[in-house]
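Novice: compute the structure for the input listed below.
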Amino acid sequence: MKSHNLATEPPTRVPQFTIRLSSTRRGARLARRLAGQQLAAWGIPYDSETSQALALVTAELASNAITHGHCPGRDFRLTLLLLPEHGVARVEVTDTRPERALCDPAAEPVPPDAPSGRGLLLVAEYAERWGWMVRDAYTKTVWAEVQWSA
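Specialist: Take a look at the predicted model:
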């Protein structure tokens, strides 16, 4: 079941990795690499479908954070969680532009000749569920859950 625009809270006692990264292309690339490395540290092989899917989703969410959610001098935050009881690995990317809500890619199709705008379609395809939440006046978190099997 795929969904979006749901504000869900992950359980508190799960394997978690969090890091602040610069809102630059280098920071976005690092987010993707760290996602794969962290999953490997948790026992999910680097070349597995789960790892590759989560790396792709992380890259897209980080890219969106630096392109659309960036304020000068402000970093973005990457959080990875392993939720074995739900069978998913979850990525959260928090940026500094809460006023920039996300559009539903299925509701607002991108013209075929547009140079960009298809990233959330990739997220929707690879993620079991995804969405976003605004917790305060300063940040927005976009999250996605990728199916994981032991």
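Novice: only C-alpha atoms for contact and neighbour calcs from this point on.
Specialist: Will do.
Novice: how deep is Asp75 tucked in, by neighbour count?
Specialist: When neighbours are defined as other Cα atoms under 10 Å, Asp75 has 21 of them.
Novice: here is a second sequence; please produce its structure as well for comparison:
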Amino acid sequence: MTTSPGQVRRPTLPLPLPEQTVFSFRFTSSPRGARLARRLASCQMDAWGWRYDTPTHDAVELIVGELAANAVTHGRVPGRDAALRLYRRDGEGRVRIEVSDTCGERLPVVRDAGSEEDGGRGLVLVAALAEEWGVAPRPAAPGKTVWAVVAAGAPPAPRARR
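Specialist: So this is what the prediction gives:
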């Protein structure tokens, strides 16, 4: 497929860029979409300077994974996408994570860690890793946004390339 000189072909996936302070991505409401959201969040954190295997990077990656999995499992509406947004707040030393779905009727429930039920521990992990988290209705759209804020501090100094 060719593009005419007047058309600009955009990549199908957002590129993780170090200079952007907001990373936004819509993903299909499927397990594959949730995995992609987690992977892209991981790449964006690395682009921002929080390298793989650092506590901030791993906390954000795990929280995105849990929230995205919840969105596609409990907030799925056929034919509707979910959305991921990461906000880098340099002045505050924090990263805000938002995962939105289109099902506002089912709100997240935190289960007791000692419960005999299978599953339902993801939000316990989110609460343990985040400074704060919560749920808000989506403005001017159906559904909800589950958000979390992770204390990030300044990114570590860049590693020397070999």
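Novice: give me the TM-score for these two chains.
Specialist: Put the two chains on top of each other and the TM-score (TM-score structural alignment, normalised by the length of the first structure) is 0.83; 134 aligned residues with a Cα RMSD of 1.5 Å.
Novice: out of everything not next to it in sequence, what's closest to the equivalent of Ser30 of the second structure over in the first structure?
Specialist: Ser30 of the second structure maps onto Thr24 of the first structure when the alignment is built from TM-score structural alignment. For Thr24 of the first structure, ignoring the flanking residues on the chain, the nearest one in space by Cα to Cα, 6 or more residues apart in numbering is Ile66 at 6.0 Å.
Novice: so how much does the helix or strand hosting that neighbour differ from the second structure once superposed?
Specialist: Using DSSP states H and E, the element containing Ile66 of the first structure is helix 49-68. Superposed on the second structure, helix 49-68 of the first structure shows a mean distance to its aligned partners of 0.4 Å (mean Cα distance after the TM-score superposition for the first structure).
Novice: residue in the second structure matching the residue nearest to Thr24 of the first structure?
Specialist: If you follow Ile66 of the first structure across to the second structure using TM-score structural alignment, you land on Val72.
Novice: doesn't Asp112 make contact with Leu123 of the second structure?
Specialist: No: counting by Cα atoms under 8 Å, no contact exists between Leu123 of the second structure and Asp112, whose distance comes to 10.1 Å.
Novice: who has more neighbours out of those two?
Specialist: Legend: neighbour count by other Cα under 10 Å for Leu123 of the second structure and Asp112, higher for Leu123 (18 against 11).
Novice: from Leu120 of the first structure, how far off is the residue opposite Thr54 of the second structure in the first structure once aligned?
Specialist: Structural alignment places Thr54 of the second structure opposite Ser48 in the first structure (criterion: TM-score structural alignment). Using Cα to Cα, to the nearest Å, we find Ser48 of the first structure at a distance of 22 Å from Leu120 of the first structure.
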